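Novice: Just need the structure, nothing else, for what follows:
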Amino acid sequence: MIYASAFNSVNMHYLMGGLGITIAVSIISIVISFIVGTILGVILFEEVPYFSRTVQFIVNTIRNLPLLLLIFFTYFAMPKLGVELNAFTATVFAMPVFESTMVSQIIRGGLLSVGAGQIEGALSTGMTKFQTLWYILLPQALKNSIPPLISQFISLVKDTSLATAIVLTEMMFRSQVIYGQNPNYMIPMFAIVTALYFVVNYSLSLLSKWFERRLATS
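Specialist: Prediction:
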């Protein structure tokens, strides 16, 4: 009975608001990370003299830093540089910066998985390097990259909970507020937050399988 009272309408409405923020942060971060990460992956694959090495250095530096450090830097240090960001904006800035470096490695790996013979064949037919990349390499690379991309985006969704450290009122933060008012609500809150994360991430997995089936029949 004590646990059941945790699921009252006020608590659930408050928690669902946090879920909305979690999903919003996740969607924005996924979209930006995918776009920027794909561009970075192409740059790394093409091995543009000097430029690709510079990008590789930046990517390797960022991807070996803790995400929480980037969130802290964006929220606490950037105001010292004259850039004031609220918790939501700081999170959707820091997370894509970190995640796009991870995506870039996945896309680069996908591009490398395409046989060199296909590149040579496309160029021999008169296609430009850009056309070969756009019409031949990227479609296959993206298809090959779907499973690791979805795994990375699932990690991204879970990592949104790190933003509780800068008081972003996402789902995990709001669950803490609820059981902070009544310690008896801790187990129910952990249970429902676990269930909600599972639903969101399992939905991403199903979406991945749907994309794979569509691409397999196209």
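Novice: use CA for all of it now, contacts and neighbours both
Specialist: Fine.
Novice: Check the burial of the residue nearest to residue 19 when sequence neighbours are not counted by counting its neighbours.
Specialist: Closest residue to residue 19 apart from its sequence neighbours, by CA to CA, 6 or more residues apart in numbering: residue 171 at 4.8 Å. The tally of other residues near residue 171 (other CA atoms under 10 Å) stands at 25.
Novice: go on, residue 42?
Specialist: Residue 42: 20 neighbours (other CA under 10 Å).
Novice: Wait, it touches residue 108, no?
Specialist: Yes. Between residue 42 and residue 108 there is a contact under CA atoms under 8 Å: 6.4 Å.
Novice: can you pull the buried residues of the longest helix that the chain contains?
Specialist: Counting residues, the longest helix found in the chain (DSSP state H) is helix 9-46. Residues of helix 9-46 classed as buried under the neighbour-count rule (16 or more other CA atoms under 10 Å) are 11-12, 14-16, 18-19, 21-23, 25-27, 29-30, 32-34, 36-45.
Novice: cool, and stretch 55-72?
Specialist: Quick answer for stretch 55-72 (16+ other CA under 10 Å): 55, 56, 59, 62, 63, 67, 68, 70, 71, 72.
Novice: Narrow these to those in helices?
Specialist: 55, 56, 59, 62, 63, 67, 68, 70, 71, 72.
Novice: Distance to residue 122 added to those residues, as JSON lines?
Specialist: Below are these laid out as JSON lines (distance: CA to CA, whole Å):
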{"residue": "55", "distance to residue 122": "27"}
{"residue": "56", "distance to residue 122": "27"}
{"residue": "59", "distance to residue 122": "30"}
{"residue": "62", "distance to residue 122": "35"}
{"residue": "63", "distance to residue 122": "34"}
{"residue": "67", "distance to residue 122": "40"}
{"residue": "68", "distance to residue 122": "44"}
{"residue": "70", "distance to residue 122": "41"}
{"residue": "71", "distance to residue 122": "43"}
{"residue": "72", "distance to residue 122": "47"}
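Novice: Second input sequence below; structure requested for side-by-side comparison:
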Amino acid sequence: MATLFIADLHLQTEEPAITAGFLRFLQGEARHADALYILGDLFEAWIGDEDPNPLHREIASALKTLVDSGVPCFFIHGNRDFLLGKRYARDCGMTLLAEETVLDLHGRRMLIMHGDTLCTDDTGYLAFRAKVHTPWIQTLFLALPLFIRSRIAAKMRAGSKAANSSKSMTIMDVNPQAVVSVMKKHQVQWLIHGHTHRPDVHDLAVNGEPAHRVVLGAWHTEGSMIKVTPEGVELIAFPF
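Specialist: Below you'll find the model as predicted:
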């Protein structure tokens, strides 16, 4: 048995191949797991749990089927779907987790997170993140009619894309000191995250001991998962 981790699927109606691949994953590999952890950006955008988008209902049904089969599912918010709430999580059968969560898997103490807060060199993004995570701003946004929220979200995505096009790849990657700091904070030797879309396994030292940072890939042209078993930790790419 294995515990599986995925992130950065960015599901949207315009990318049916990714949706189809995810549904096959839920019906196949995930059915044999001890648990499934989704580390954010499951959806490209999220404007409210009451959004009637058929894709959202399809995904909720598939995740609920997985959970009902005996595989618990856990979710950490990403920078794209940070407004996903308790109502939708309940529809999926998912358990919402804190943005920094520590697990003990087979004797390994592991910190899991989306990863955007590790990109501390991108000060512009962190300032924007702080603003949109302000509770009163979220409450105000969610009180708007859905069609207005949709327009705002589209404008924000376009703005984000334009801003990122002018940033260096280094700025948009994690800051090494931020990585060590958060691992020291939680007293872990393993960190699993997504967000950067740069799948890899990085070896480092934390408190003078060997440590590891495992980064999930985005589901652009293939799937990406991390499989944790008693034997080891694997980063695996697979076709849709």
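Novice: So after superposing, what's the score?
Specialist: The TM-score (TM-score structural alignment, normalised by the length of the first structure) is 0.27; 101 aligned residues with a CA RMSD of 5.9 Å.
Novice: hang on, the earlier thing: and the residue nearest to residue 19 of the first structure, how far from residue 96 of the first structure?
Specialist: Applying CA to CA, to the nearest Å, the value for residue 171 of the first structure to residue 96 of the first structure is 19 Å.
Novice: can you tell me how far the nearest residue to residue 110 of the first structure once chain neighbours are set aside sits from residue 150 of the first structure?
Specialist: Spatial nearest neighbour of residue 110 of the first structure, chain neighbours left out: residue 141 (4.2 Å); criterion: CA to CA, 6+ apart. Between residue 141 of the first structure and residue 150 of the first structure the computed distance is 14 Å (CA to CA).
Novice: likewise residue 103 of the first structure?
Specialist: From residue 103 of the first structure to residue 150 of the first structure the distance is 10 Å (CA to CA).
Novice: ok, now which ones touch residue 111 of the second structure?
Specialist: 100, 101, 102, 103, 183, 186, 188, 190, 191, 192 (CA atoms under 8 Å, 6 or more residues apart in numbering).
Novice: ranges for the helices of the second structure?
Specialist: Assigned by DSSP H, the helices in the second structure fall at 16-27, 54-68, 86-92, 123-132, 135-142, 146-165, 176-186.
Novice: separation between the residue nearest to residue 62 of the first structure when sequence neighbours are not counted and residue 157 of the first structure?
Specialist: Once flanking residues are discounted, residue 62 of the first structure sits nearest to residue 98: 6.3 Å by CA to CA, 6+ apart. Noted for residue 98 of the first structure: a distance of 13 Å to residue 157 of the first structure, by CA to CA.
Novice: Tell me which of the two has more neighbours.
Specialist: A direct count of neighbours by other CA under 10 Å for residue 98 of the first structure and residue 157 places residue 98 higher, at 25 against 20.
Novice: Please, which helix or strand holds the more buried one?
Specialist: helix 87-112 (DSSP states H and E).
Novice: same question, residue 143 of the first structure
Specialist: Judged by DSSP H and E, residue 143 of the first structure forms part of helix 138-159.
Novice: helices or strands up against the following helix or strand past that helix?
Specialist: Toward the C-terminal end, the helix or strand that comes next after helix 138-159 of the first structure (DSSP H and E) is helix 171-181. For helix 171-181 of the first structure, the packing partners by 3 or more CA pairs under 8 Å, 6 or more residues apart in numbering; DSSP states H and E come out as helix 9-46, helix 186-217.
Novice: quick one: which of these is nearest residue 123 of the first structure?
Specialist: Residue 123 of the first structure lies closest to helix 9-46 among these, at 14.9 Å (CA to CA).
Novice: Report the inter-axis angle for the closest one versus helix 138-159.
Specialist: In terms of direction (axes from the mean of the first three to the mean of the last three CA atoms, to 10 degrees), helix 9-46 of the first structure departs from helix 138-159 by 140 degrees.
Novice: follow-up on the earlier one: give me the helices and strands touching the helix holding residue 143 of the first structure, please.
Specialist: Here helix 138-159 of the first structure touches helix 9-46, helix 87-112, helix 186-217, going by 3+ CA pairs under 8 Å, 6+ apart.
Novice: To residue 121 of the first structure, which of these lies closest?
Specialist: Short answer: helix 87-112, nearest of those by CA to CA, at 15.7 Å.
Novice: Would you mark the buried spots in the closest one?
Specialist: 87-88, 90-111.
Novice: Against which helices or strands is it packed?
Specialist: Against helix 87-112 of the first structure (3+ CA pairs under 8 Å, 6+ apart) you get helix 9-46, helix 51-63, helix 67-72, helix 138-159.
Novice: Quick one: those as a markdown table, columns for distance to residue 200 of the first structure too.
Specialist: Formatted as a markdown table, those follow (distance: least, CA to CA, whole Å):
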| stretch | distance to residue 200 of the first structure |
| --- | --- |
| helix 9-46 | 8 |
| helix 51-63 | 25 |
| helix 67-72 | 21 |
| helix 138-159 | 8 |
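Novice: Looking at those helices, which is nearest to residue 178 of the first structure?
Specialist: Per CA to CA, nearest to residue 178 of the first structure of these: helix 9-46, 6.9 Å.
Novice: Now do that closest one: distance to the chain's middle.
Specialist: When C-alpha coordinates are averaged (CA atoms, centre = their mean, to the nearest Å), helix 9-46 of the first structure and its chain have centres 6 Å apart.
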